[in-house]
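J.: sequence? don't have it. structure:
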């Protein structure tokens, strides 16, 4: 699979330079789905941008989503006529945008799309993620038809989790790319 067809979907406020998503882009040549506004994300705009990027791939894409990026994958898949252009998705630490504090800040993201994803997916969740309760993440995996993986106590599975380039996560991605 060509690296340009691996699309990185950061969450709200983007992924910084020490985030495993950024490190994977640098090391492997994956492409970030750049959004028009990382601080005030609008679901419709983010979905449209993902649609453009998926259609720009020259083979089925693999999506690498973190936090709000996971919710984006579900929203996009619920409405796109081009889901057959995606081979698989790695969904890491979904952000629960229906929590009152988050919903008030980014209101266009509720309700969360809970339809089954029409492509293979793996969802990793941490037991102490401040942005999504563990059981809620398990519920997302079940609704989306994703394989669920318990990642222990790893916070939001981001740069603050001390993962560096997160080689274990990259092995999971490579497995999805092969299937």
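T.: Yes, it's here. Only a predicted model underlies this, so the values are computations on that prediction, with no experimental measurement involved.

J.: alpha carbons only for contacts and neighbour counts from here, please
T.: OK.

J.: Skipping its backbone neighbours, what lies nearest the residue nearest the centre of the chain in space?
T.: For the chain, residue 65 is the residue whose C-alpha lies nearest the centre (CA atoms, centre = their mean; 1.7 Å). In space, and not counting its chain neighbours, residue 65 is closest to residue 9: 4.6 Å by CA to CA, 6 or more residues apart in numbering.

J.: Would you mind measuring from that neighbour to residue 149?
T.: Distance, residue 9 to residue 149, using CA to CA, to the nearest Å: 19 Å.

J.: neighbour-wise, which of these two wins?
T.: For residue 9 versus residue 149, neighbours defined as other CA atoms under 10 Å are more numerous around residue 9 (27 against 15).

J.: what's that one in contact with, if anything?
T.: 32-33, 63-66, 69-70 (CA atoms under 8 Å, 6 or more residues apart in numbering).

J.: Drop anything exposed from the residues you listed.
T.: 32-33, 63-66, 69-70 (16 or more other CA atoms under 10 Å).

J.: Got another one to weigh against that:
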């Protein structure tokens, strides 16, 4: 008996101090009915392992099914750590927006130094105070992520003018369409992992 296809759900992974109501992550979460947000015990304390463990518990407690992860700032580092530790992750694809510089927290050696387990897209800024474009490109290469620089747009948060962020919504929509396409027998062998921006 054929099982009913269930599309991947969206998991939002905020950075330090969470993403407030004006932040694009909150807007994006509101666009998808089944979206979940990782809630840290203390968003003001950047504890990499504890944050990665919260991603794991959020996914585990939500029940079976695949996920699309959208992480911002320190949340991208927590997601990278989580992915390095979970070979059987149900997260199938990730969007990493404006990563925080690991060296600012003394965490570089705790992060994966090789390609991540899933296809990723990393979006950076030319004048992000939290990570230089050179460093962002270096981490993208290290993690095997496709890379895009949006120009001089700050930390890509509400303070730099990002409430609605159509580019992130489009990424989710493309990933959902790809997941649905891969359920069809005719396209069972087709894989189109990169997301062109």
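T.: Thanks, I have it. Predicted model, so just to flag it, every value in this text is computed and none were measured.

J.: Quick TM-score on the pair, please.
T.: Put the two chains on top of each other and the TM-score (TM-score structural alignment, normalised by the length of structure 1) is 0.87; 170 aligned residues with a CA RMSD of 1.7 Å.

J.: Give me the aligned partner of the residue nearest to residue 65 of structure 1 over in structure 2.
T.: Per TM-score structural alignment, the equivalent position to residue 9 of structure 1 in structure 2 is residue 13.

J.: Next: residue 71 of structure 1.
T.: That one, residue 71 of structure 1, aligns with residue 77 by TM-score structural alignment.

J.: Take the contacts of residue 9 of structure 1 and lay them out in CSV including distance to residue 138 of structure 1 and secondary structure.
T.: Formatted as CSV, these follow (distance: CA to CA, whole Å; DSSP: H, G, I helix; E, B strand; the rest coil):
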residue, distance to residue 138 of structure 1, secondary structure
32, 26, strand
33, 26, coil
63, 19, strand
64, 18, strand
65, 16, strand
66, 15, strand
69, 17, helix
70, 13, helix
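
J.: Okay, helices next: where are they in structure 2?
T.: For structure 2, the helices defined by DSSP state H cover 24-30, 48-61, 74-85, 133-143, 166-181.

J.: Distance to residue 103 of structure 2 for those helices - can I get that in JSON lines?
T.: Shown next, in JSON lines, are the helices of structure 2 (distance: least, CA to CA, whole Å):
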{"stretch": "helix 24-30", "distance to residue 103 of structure 2": "24"}
{"stretch": "helix 48-61", "distance to residue 103 of structure 2": "13"}
{"stretch": "helix 74-85", "distance to residue 103 of structure 2": "11"}
{"stretch": "helix 133-143", "distance to residue 103 of structure 2": "10"}
{"stretch": "helix 166-181", "distance to residue 103 of structure 2": "26"}
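
J.: Between the ones you listed, which shows the greatest average number of neighbours?
T.: Among these, helix 74-85 has the highest mean neighbour count (mean count of other CA atoms under 10 Å), at a mean of 24.

J.: How far off centre is stretch 67-77 of structure 1?
T.: 6 Å (CA atoms, centre = their mean, to the nearest Å).

J.: which residues sit against it?
T.: Contacts for stretch 67-77 of structure 1 (CA under 8 Å, 6+ apart): 9-12, 43, 46-47, 50-51, 65, 83, 91-97, 112-115, 117-118, 144.

J.: again, but for stretch 136-154 of structure 1
T.: For stretch 136-154 of structure 1, using CA under 8 Å, 6+ apart, the contacting residues are 74, 93-94, 96, 114-117, 120-129, 161.
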